[in-house]
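Undergrad: After the sequence you'll find the predicted model.
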Amino acid sequence: MVGAGIQKPKRRTRIQRANEKKILEAALEVFSQNGFRGSTIDQIAEEAGMSKPNLLYYFKSKQDIHETLLSRLLDSWLAPLRELSAEGDPLEEILNYVRRKIEMARDFPRESRLFANEIVQGAPRIKPILEGEINDLVLEKSTIMRKWMQEGRIKQVDPRHLIFSIWATTQHYADFEVQVKVVMGQGIDDPAQFEATKAYLEQLFTSLLKID
């Protein structure tokens, strides 16, 4: 009989899926506050409201949880850059990317800090992705931007530095949220502050790129 002796993986129950989601949500909170090294399984279990043995039934280690979070994060984190289209208006495509990134900083600040902590530590868990998928994506979009510049549709700048600048100016509002709130009085979770921040960034990158 074909397939004899091969067992299909058991489908997870609704309760198992709910518990995994609860663990990942708790881990995101703990990791985003303490970083990978400063976090423990005990802290994650306490945040999730479950026992450590119960947590370890779903994930074998702290690293297992962290890698699961990062893999899910990277897919959504890179989506706005993937959407930048060579067929669109150059300035509007870049400004749309800026808008999406500041929206993500507002809506997913913990995810941003999780990624930042990983990079600060030397990217030990995602370095192959940095060297492969992320580097390839930046090269692809830089090539598109460079073509726009050669055609005289936007000003000449180094596209890689442009992408870095977008990352830095948008993710700052999530990664340094406490500092932003102290200096500005409000973070970008406040609607008025968000609109003011978005307008400033649009003006900044328009001034940098628009052909007069």
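TA: Nice, thanks for sending it over. Model, not experiment: these values are computed from the prediction. Numbers count the residues shown, from 1 in each chain.

Undergrad: rest of the way, CA atoms for contacts and neighbours
TA: OK.

Undergrad: what sits against the nearest residue to residue 143 once chain neighbours are set aside?
TA: Among residues not flanking residue 143 along the chain, residue 159 sits closest, at 8.0 Å (C-alpha to C-alpha, 6 or more residues apart in numbering). Applying C-alpha atoms under 8 Å, 6 or more residues apart in numbering to residue 159 gives the contacts 142, 143, 145, 146.

Undergrad: and here's the other structure:
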Amino acid sequence: MNSPSRPRLDSGGKTRIQREKRAEIFEAALDVFAEAGLRGATLDRIASQAGLSKPNVVYYFDSKEAIYRDLLEALLDIWIDPLRQISADGDPVSEILAYVHRKLAMSREMPRESRLFATEMIQNAPRISDVLSGDLKALVDEKAAVIEGWAAEGRIAPVDARHLMFSIWATTQHYADFDVQVRGVLGPDREARRFDEADEFLTAMYTRLLTV
């Protein structure tokens, strides 16, 4: 599987030290938010996780909400990017399978980010609902038209493109959001191979679904 790009969590106009400190805070906040959510997180806990003093954290962010918001904004861009890469000029089955592989790779390499996103969804997405019904919906509509065009041309089996995307999100992100359940059910003998096995299974499943 191709490795996903990491989100860019710094911004222009900052010194190297400022960028490094912000990156340290974001890294610690990911751990805290992934475990406790926004409600359970505190600046004290984030500072402790980062090995910094609370005043040092407050120098860069005035609240945990500010850290959370910046993390979500960075995550949303990287989360949406694999969908942008579906090309209307490519082979339909290969393009969709490549999307599945990219999403599974994100769950494998970015589990904390996936859980942070899932937590926001569970809470009815109060901070990003405008993006979900705006930019994300527009992108889904665009790619759904491509997929349904392929189906109309007989290049893939008939499929509801939006529910296909929901299915891909569910089957790939599950391995990050419910990792403890996956490992518990598979047992220690298969734990290390869980993502490779998932990749093989999902490839076979979606190939069967999409092949005419």
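TA: It's in. Here the structure is a predicted model, which is why all the values come from computation and not from measurement.

Undergrad: so what number do they get for TM-score?
TA: Once superposed, chain against chain, the TM-score is 0.91 (TM-score structural alignment, normalised by the length of the first structure); 201 aligned residues with a C-alpha RMSD of 1.6 Å.

Undergrad: residue range for stretch 68-88 of the second structure in the first structure?
TA: Taken onto the first structure by TM-score structural alignment, stretch 68-88 of the second structure occupies residues 66-86 there.

Undergrad: Distance-wise, check the most centrally placed residue in the first structure relative to residue 197 of the first structure.
TA: By C-alpha atoms, centre = their mean, the first structure has its centre lying nearest to residue 77, at 3.7 Å. Residue 77 of the first structure is 20 Å from residue 197 of the first structure, where distance means C-alpha to C-alpha, to the nearest Å.

Undergrad: got it, and residue 47 of the first structure?
TA: Residue 47 of the first structure is 32 Å from residue 197 of the first structure, by C-alpha to C-alpha.

Undergrad: swap in residue 26 of the first structure?
TA: Taking C-alpha to C-alpha as the measure, residue 26 of the first structure and residue 197 of the first structure are separated by 29 Å.

Undergrad: just residue 32 of the first structure next, same as before
TA: 23 Å.

Undergrad: swap in residue 70 of the first structure?
TA: Taken as C-alpha to C-alpha, the span from residue 70 of the first structure to residue 197 of the first structure is 27 Å.

Undergrad: out of the contacts of residue 159 of the first structure, which is most surrounded?
TA: Counting neighbours by other C-alpha atoms under 10 Å, the top entry in those is residue 145, with 28 neighbours.

Undergrad: residues in contact with that residue?
TA: Residue 145 of the first structure neighbours (C-alpha under 8 Å, 6+ apart): 90, 159.

Undergrad: What's it aligned with over in the second structure?
TA: Matched by TM-score structural alignment, residue 145 of the first structure corresponds to residue 147 in the second structure.

Undergrad: Assign that match to helix, strand or coil.
TA: Following DSSP: H, G, I helix; E, B strand; the rest coil, residue 147 of the second structure is assigned to helix.

Undergrad: circling back to that earlier point, if you count what's nearby, which of residue 47 and residue 197 of the first structure comes out ahead?
TA: residue 197 (19 against 16).

Undergrad: Count the residues that sit near the equivalent of residue 44 of the first structure over in the second structure.
TA: Counting by TM-score structural alignment, residue 44 of the first structure corresponds to residue 46 in the second structure. Using other C-alpha under 10 Å, residue 46 of the second structure is surrounded by 26 other residues.

Undergrad: Residue 64 of the second structure now?
TA: Neighbour count for residue 64 of the second structure, taken as other C-alpha under 10 Å: 19.

Undergrad: Can you give me the distance of the match of residue 44 of the first structure to residue 94 of the second structure?
TA: Relative to residue 94 of the second structure, residue 46 of the second structure is positioned 42 Å away (C-alpha to C-alpha).

Undergrad: Likewise for residue 155 of the second structure?
TA: Taken as C-alpha to C-alpha, the span from residue 155 of the second structure to residue 94 of the second structure is 11 Å.

Undergrad: Those two: who's more crowded?
TA: residue 155 (17 against 13).

Undergrad: isn't that one right next to residue 88, touching?
TA: No. Contact criterion C-alpha atoms under 8 Å: residue 155 of the second structure and residue 88 do not qualify, at 11.9 Å.

Undergrad: show me the contacts for residue 133 of the first structure.
TA: By C-alpha under 8 Å, 6+ apart, residue 133 of the first structure has no neighbours at all.

Undergrad: so what corresponds to it in the second structure?
TA: By TM-score structural alignment, residue 133 of the first structure lines up with residue 135.

Undergrad: likewise residue 155 of the first structure?
TA: Taking TM-score structural alignment, residue 155 of the first structure has residue 157 as its aligned residue in the second structure.

Undergrad: how much space is there between residue 126 of the second structure and residue 38 of the second structure?
TA: Going from residue 126 of the second structure to residue 38 of the second structure by C-alpha to C-alpha gives 12 Å.
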